[in-house]
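Visitor: here is my input, please return the structure:
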Amino acid sequence: MADDPYTVLGVPHGATDDQIRKAYLKLVKELHPDVNPAKTAEERFKKVTAAHEILGDPERRRQFDAGEIDASGEARRPTWRPQGAGGGAGTRGRSGPIFEDFGDVFSDLFAGGGRAGARGGNFATRGRDVRYTLDVDFLEAVQGAKKRVTLPDAGVLDLNVPEGVTDGQVLRLRGRGEPGVAGGETGDALVEIRVRPHRDFRREGDDILLDLPITLDEAVLGGKVEVPTAGGRVQLTIPKGTSSGQVLRLKGKGVRNATTGATGDELVTVRIVLPDTIDEGLAYFLSEWRQKHRYDPRK
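Guide: Down below sits the predicted model:
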């Protein structure tokens, strides 16, 4: 049996319509599934909604107070008594049980086609949001992509991943969640983006970071080398005398910020890599050079 609606809403039986409305709204804010996902809150939310369907409708509240409907909103079974137990003139001479208060019971059941259609219609509940995760490649996050999410029921969601999306960012698809109740709007689909790491690139804000190996002669003599970027390979000038760890900047080769419209840079950190085998010519040259140009970079 349903709980007493006055008890569910926490109001006295003599509460005004305004007191009932305020108590109901307060409980909805505390218990709505979008705010409080706990299972116990969901059950209380259903009870609160059912209670308000009775007490929030003046006619249904009158019927409940008069004992014509029960706490679940169903018509109460009419009372009856055997013939001869004080029946009125209209029942005299009849056999079997007789019913009292036919008029009120049947008028409630049949007037206007019944109350079933109205029940639940005076409070529209928004459908729940549903959550999914989507894995994307590093370059897809930088450049944007069209992706498809497969749902648990074998349905699909097609969405555009905007350029510059970040790891952990949540994309909202309006109206792709669970349907609402009693005409309420449909919930949304919330898709959390997970960006897979890249072999070469890292991201720091709107900048892309890259470690670039160069040869000893490129570091000493300088030159042009080919460098990967999110948009393809480009030429980078290595200045003469470039040290390992030095950072060179490729302007505008980073991530475009969808909010500001500005694009970050690619920051290239140079790493001098020696050959696997040091040949005798190189070793002899450096030994001679060291005797004349010795220096200590650790000072």
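
Visitor: alpha carbons only for contacts and neighbour counts from here, please
Guide: Noted.

Visitor: can you show me the strands along the protein?
Guide: Secondary structure of the chain (DSSP state E): strands at 80-81, 98-99, 130-136, 145-150, 156-161, 170-173, 189-195, 201-204, 207-214, 223-229, 232-238, 247-250, 266-272.

Visitor: give me whichever of those strands is most buried.
Guide: Among the strands of the chain, ranked by average contacts under mean count of other C-alpha atoms under 10 Å, first place goes to strand 266-272 (a mean of 21).

Visitor: count of residues packed around L274?
Guide: For L274, the neighbour count with other C-alpha atoms under 10 Å is 12.

Visitor: surely it meets P213?
Guide: No - judged on C-alpha atoms under 8 Å, L274 makes no contact with P213 at a distance of 9.5 Å.

Visitor: one step back: got the strands of the chain as TSV, with distance to H293 columns?
Guide: As requested, the strands of the chain are exported to TSV (distance: least, C-alpha to C-alpha, whole Å):
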stretch	distance to H293
strand 80-81	118
strand 98-99	119
strand 130-136	52
strand 145-150	54
strand 156-161	56
strand 170-173	58
strand 189-195	49
strand 201-204	37
strand 207-214	23
strand 223-229	23
strand 232-238	23
strand 247-250	26
strand 266-272	20
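
Visitor: second chain to compare with the first, below:
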Amino acid sequence: MSDNPYDVLGVAKTASADEIKKAYRRIAKESHPDLHPGDAAAEARFKAAGAAFELLKDPEKRARFDAGEIDASGQERPQERRFYRDFAEAADNPYRRGPRYEGFGDEADIFAEFLRRQSGGPGEGYGGYSFRARGADAQYALEVPFLDAANGGAMRITLPGGGNLEVKIPKGVADGTTLRLRGKGGPGHGGGAPGDAYVTLSVKPHAVFTRDGDDVVMVLPVTLYEAVLGAKVEVPTIAGPVMVTVPKGASSGQVLRLRGRGVAAAGRPAGDQRVELQVVMPKTVDAELAAFMEEWRKRHGYDPRKGMRV
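Guide: Have a look, this model is predicted:
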């Protein structure tokens, strides 16, 4: 598998940010380890897609990768020859005039040996220098129940090597949001800081609610007699059920608005809940109902389609 992030996501180098996001979410959903337990190839695709998305979603990182300044993992590309010359020509280099590296092959090989010795730890290498590096960032995808996304909560991610990562879901979080968990990525090297964990959230569809901005939308079935006579009925909301008045003579498609019963994301006022009424007929129209409506029609007939003729 290529480690080029564009190849991993299956997009062109000229792809837009939206195209990159859509490609990542498709692969993440298709290859999620929870859907393919024990499938090492699917897990590898999942991790590779996460790493590729993390690099390409950041305009600065993407530009630096395209320019060849960083590699697919986001690490600086070594510029061995230039860095070696800078080191070799430095006035405080104790080996500047010494014969140790003169005439002994390519400078890149010499520099590689220099780094190898530095990584041995304090006291090993030149001048007691040690190699330190920040840990790698980790990429995860997490599917969040609709109500947890609306009200906030906490979930756990089972890590590939065992153990759990707790993720706090902010109240009102939107689908596609990426959370940054500082210090929850790979361990650092030589005393370096650990990397961060990036968790991209996808919100599960709900059987009753949908979200429109900070508003919550739902369809409420009502009976024929509730629509005709009016009624007080129980309506679910993201914070629990409330009683709502169905007005007398209600029609399908009529919308009731519950102020402040929508999503209350941080820094914004709560949205509303919009309740669309849907008049539902009984499964069987018996003779009594049919006779009543026939007689009612004779005396009170009306045409709701009046004025629609072209």
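
Visitor: for the first structure, just list every one of the helices.
Guide: Using DSSP state H, the helices found in the first structure span residues 5-9, 17-31, 39-55, 58-65, 102-110, 138-143, 216-221, 280-293.

Visitor: between these, which one is nearest to E266 of the first structure?
Guide: Closest of the helices of the first structure to E266 of the first structure is helix 138-143, at 12.3 Å (criterion: C-alpha to C-alpha).

Visitor: in the second structure, what stretch matches the closest one?
Guide: The counterpart of helix 138-143 of the first structure in the second structure, using TM-score structural alignment, spans residues 146-151.

Visitor: that stretch vs the first structure, mean deviation?
Guide: For stretch 146-151 of the second structure, the mean distance to aligned residues of the first structure following superposition is 1.0 Å (mean C-alpha distance after the TM-score superposition for the first structure).

Visitor: and that stretch, which residues are buried?
Guide: Neighbour counts over stretch 146-151 of the second structure (16 or more other C-alpha atoms under 10 Å) mark F146, L147, D148, A149, A150, N151 as buried.

Visitor: next: stretch 166-179 of the first structure.
Guide: Applying 16+ other C-alpha under 10 Å to stretch 166-179 of the first structure flags T166, D167, V170, L171, R172, L173, R176, G177, E178, P179 as buried.

Visitor: who's in contact with the last one?
Guide: Same thing as P179 of the first structure. Residues in contact with P179 of the first structure, defined by C-alpha atoms under 8 Å, 6 or more residues apart in numbering, are R126, G127, R128, E185, T186, G187.

Visitor: tell me the counterpart of it in the second structure.
Guide: Match for P179 of the first structure (TM-score structural alignment): P187.

Visitor: check the gap between its match and A141 of the second structure for me.
Guide: Noted for P187 of the second structure: a distance of 20 Å to A141 of the second structure, by C-alpha to C-alpha, to the nearest Å.

Visitor: before we move on, what about G191 of the second structure?
Guide: In terms of C-alpha to C-alpha, G191 of the second structure sits 29 Å off from A141 of the second structure.

Visitor: Q169 of the first structure -> the second structure?
Guide: In the second structure, Q169 of the first structure lands on T177 (TM-score structural alignment).

Visitor: next up, the contacts around that match.
Guide: T200, L201, S202.

Visitor: chain neighbours aside, what residue packs nearest to the first one?
Guide: What that stands for is T200 of the second structure. Closest residue to T200 of the second structure apart from its sequence neighbours, by C-alpha to C-alpha, 6 or more residues apart in numbering: T178 at 4.1 Å.

Visitor: now do S244 of the first structure
Guide: R271 is the one closest to S244 of the first structure (C-alpha to C-alpha, 6+ apart), at 4.6 Å.

Visitor: what span of the first structure is the helix ranked longest in the second structure aligned with?
Guide: Counting residues, the longest helix found in the second structure (DSSP H) is helix 40-56. Aligned using TM-score structural alignment, helix 40-56 of the second structure spans no residues in the first structure.

Visitor: next, the angle from that helix to strand 138-144.
Guide: Computed by axes from the mean of the first three to the mean of the last three C-alpha atoms, to 10 degrees, the angle separating helix 40-56 of the second structure from strand 138-144 equals 100 degrees.

Visitor: contacts for helix 40-56 of the second structure?
Guide: Outside helix 40-56 of the second structure, the residues that reach it (C-alpha under 8 Å, 6+ apart) are 3-6, 8-9, 17, 20-21, 24, 27-28, 31-33, 36, 61-62, 72-74, 138-141, 198.

Visitor: now list the buried members of the residues you listed.
Guide: Buried by 16+ other C-alpha under 10 Å: 5-6, 8-9, 20-21, 24, 27-28, 31-33, 61-62, 72-74, 138-141, 198, out of those.

Visitor: identify the residues contacting the counterpart of V244 of the second structure in the first structure.
Guide: The pairwise alignment with the first structure assigns V244 of the second structure to L236, based on TM-score structural alignment. For L236 of the first structure, the contact set (C-alpha under 8 Å, 6+ apart) comprises K224, V225, E226, V227, L250.

Visitor: now T133 of the first structure
Guide: Taking C-alpha under 8 Å, 6+ apart as the test, what T133 of the first structure contacts is V191, E192, I193, R194.

Visitor: please tell me how far it sits from K39 of the first structure.
Guide: In terms of C-alpha to C-alpha, T133 of the first structure sits 23 Å off from K39 of the first structure.

Visitor: tell me how far the residue nearest the centre of the first structure lies from F201 of the first structure.
Guide: Closest to where the C-alpha atoms of the first structure average out (C-alpha atoms, centre = their mean) is L190, at 3.4 Å. Noted for L190 of the first structure: a distance of 28 Å to F201 of the first structure, by C-alpha to C-alpha.

Visitor: now swap in T229 of the first structure and tell me
Guide: Taking C-alpha to C-alpha, one finds T229 of the first structure at 8 Å from F201 of the first structure.

Visitor: what about the aligned partner of R290 of the first structure in the second structure, how many residues close to it?
Guide: In the second structure, the residue paired with R290 of the first structure according to TM-score structural alignment is R297. R297 of the second structure: 11 surrounding residues under other C-alpha under 10 Å.

Visitor: let me see the contact set for the residue nearest to T200 of the second structure.
Guide: Y198, V199, T200, L201.

Visitor: with distance to Y95 of the second structure added, can I get the residues you listed in TSV?
Guide: Listed next are those as TSV, based on distance: C-alpha to C-alpha, whole Å:
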residue	distance to Y95 of the second structure
Y198	44
V199	47
T200	50
L201	53
